[in-house]
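Chemist: Predicted model, plus sequence, below.
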Amino acid sequence: MRAVLQRVTQASCVVDGITTGAITTGFLVLLGIEDADTAEDLDWLAQKIIGMRVFSDENGMMNKALADVNGDILLISQFTLFAATKKGNRPGFTRAAKPDVAIPLYEKMIEKLSALLGKKVSTGIFGADMKISLLNDGPVTILIDTKNKE
């Protein structure tokens, strides 16, 4: 799994003119899933997202996690995080999990993050043409890959 965390002061997802999810302070999380991903990857990544200390403390240092700032999460499925770009100019997406594998893991990630955060996680719609708006705070953008845990 790959996740791009963007610290935001606001973010939203619109599908067919309807807002499916919106947050203020927190993380916009773009989540890519591949066939090799496991429940262990999901658990590790969810803990990492929740525990990431990139929100400013009273001294302006990045020392606070989501819970410390009562932050929210907008989780968006993003198969293009597994784009193969070595050859040519048209990316390939063979590493990205097909919907029959990706959807259950995406739904489990929503459940896991909600449980760890103690509140509902906002989302997009898996496989839809989504319009994402955000105001990146910092900017702070972090890439996490479960295959690079060490």
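Modeler: Nice, thanks for sending it over. Numbers count the residues shown, from 1 in each chain.
Chemist: going forward, measure contacts between C-alpha atoms and count neighbours the same way
Modeler: Noted.
Chemist: and Cys19, what element?
Modeler: You called it Cys, but residue 19 is Thr. If you go by DSSP states H and E, Thr19 is part of strand 18-23.
Chemist: what comes up buried for that strand?
Modeler: Across strand 18-23, burial judged by 16 or more other Cα atoms under 10 Å covers Thr20, Gly21, Ala22, Ile23.
Chemist: Which stretches in the protein count as helices?
Modeler: For the chain, the helices defined by DSSP state H occupy 39-51, 99-117.
Chemist: thinking again about what came up before, and the buried residues of strand 18-23, which is closest to Ser12?
Modeler: Nearest to Ser12 among the buried residues of strand 18-23: Ala22, at 4.0 Å, using Cα to Cα.
Chemist: if we can go back for a sec, quick check: which of the helices of the chain is nearest to Val29?
Modeler: helix 39-51 (8.6 Å).
Chemist: where's Met108 relative to Leu75, distance?
Modeler: Not quite, residue 108 is Lys, not Met. Between Lys108 and Leu75 the computed distance is 12 Å (Cα to Cα, to the nearest Å).
Chemist: try this one side by side with the last:
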Amino acid sequence: MSFFARFFVILFALIFSFIAAGIALAIGVMAPELFANSSDPIEKFVFFTAAFFATSFAGASAFVPAVILVAIAETFDLRSIFYYAIGGGLIAAIAWYSSDISLQLENTTDISPVGYGLQLVTAAGIIGGFVYWLLAGRKAGAWKNPYAAT
């Protein structure tokens, strides 16, 4: 596989890993309220639509650290699932600690406050890392040897 083709595989995998992390985060935030209070389907649709578009903001904040981890993995042929899962969790935890917006969002919604935010964000990062490994991480560094079986 050429470097040019590998670049597009990496970009595709990063986009889908950010979407998977965003969906996991939306489900984690909404799970306690999903079946408890409201049965309004429009409210649920609006929430998941907003969560889907909010994934782009999560992707924007995690893009540079993720590209750095991917560059390290491609350079040193790191293909371990643990590298990507732990890397995704660390990126999410660093993003959580660097942007504390819980006070600003405290009175803006009827959804009960999330008391386990760090665990939720880290789990979403691990899921994102796992999805990246499934799509691109298993063949990290394959572009360096054009005669290797893909």
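Modeler: Happy to help now that I have it. Quick caveat: nothing in here was measured; it's all calculated off a predicted structure.
Chemist: Could you quantify their similarity as a TM-score?
Modeler: Scored against TM-score structural alignment, normalised by the length of the first structure, the superposed chains reach a TM-score of 0.28; 70 aligned residues with a Cα RMSD of 4.7 Å.
Chemist: With distance to Ser122 of the first structure as extra columns, can I get the buried residues of strand 18-23 of the first structure in TSV?
Modeler: Formatted as TSV, the buried residues of strand 18-23 of the first structure follow (distance: Cα to Cα, whole Å):
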residue	distance to Ser122 of the first structure
Thr20	8
Gly21	5
Ala22	6
Ile23	7
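Chemist: for those residues, which one is nearest Pro99 of the first structure?
Modeler: Once Cα to Cα is applied, the member of the buried residues of strand 18-23 of the first structure that ends up nearest Pro99 of the first structure is Thr20, at 19.6 Å.
Chemist: re earlier: quick check: the farthest pair among the buried residues of strand 18-23 of the first structure?
Modeler: Farthest apart among these by Cα to Cα are Thr20 and Ile23. That separation is 10.7 Å.
Chemist: I'd like to know which elements the strand holding Thr19 of the first structure is packed against.
Modeler: strand 2-15, strand 72-77, strand 122-123 (3 or more Cα pairs under 8 Å, 6 or more residues apart in numbering; DSSP states H and E).
Chemist: Try it again at 6 Å.
Modeler: Packed against strand 18-23 of the first structure by the contact rule (3 or more Cα pairs under 6 Å, 6 or more residues apart in numbering; DSSP states H and E) you find strand 2-15.
Chemist: Tell me the secondary structure of Val64 of the second structure, please.
Modeler: helix (DSSP: H, G, I helix; E, B strand; the rest coil).
Chemist: Helices of the second structure, start to end?
Modeler: Secondary structure of the second structure (DSSP H): helices at 3-34, 41-76, 81-98, 102-105, 117-135.
Chemist: Take those and write them to JSON lines, including mean neighbour count.
Modeler: Formatted as JSON lines, the helices of the second structure follow (neighbours: other Cα atoms under 10 Å):
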{"stretch": "helix 3-34", "mean neighbour count": "18"}
{"stretch": "helix 41-76", "mean neighbour count": "15"}
{"stretch": "helix 81-98", "mean neighbour count": "19"}
{"stretch": "helix 102-105", "mean neighbour count": "9"}
{"stretch": "helix 117-135", "mean neighbour count": "23"}
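Chemist: Good, we can wrap up now.
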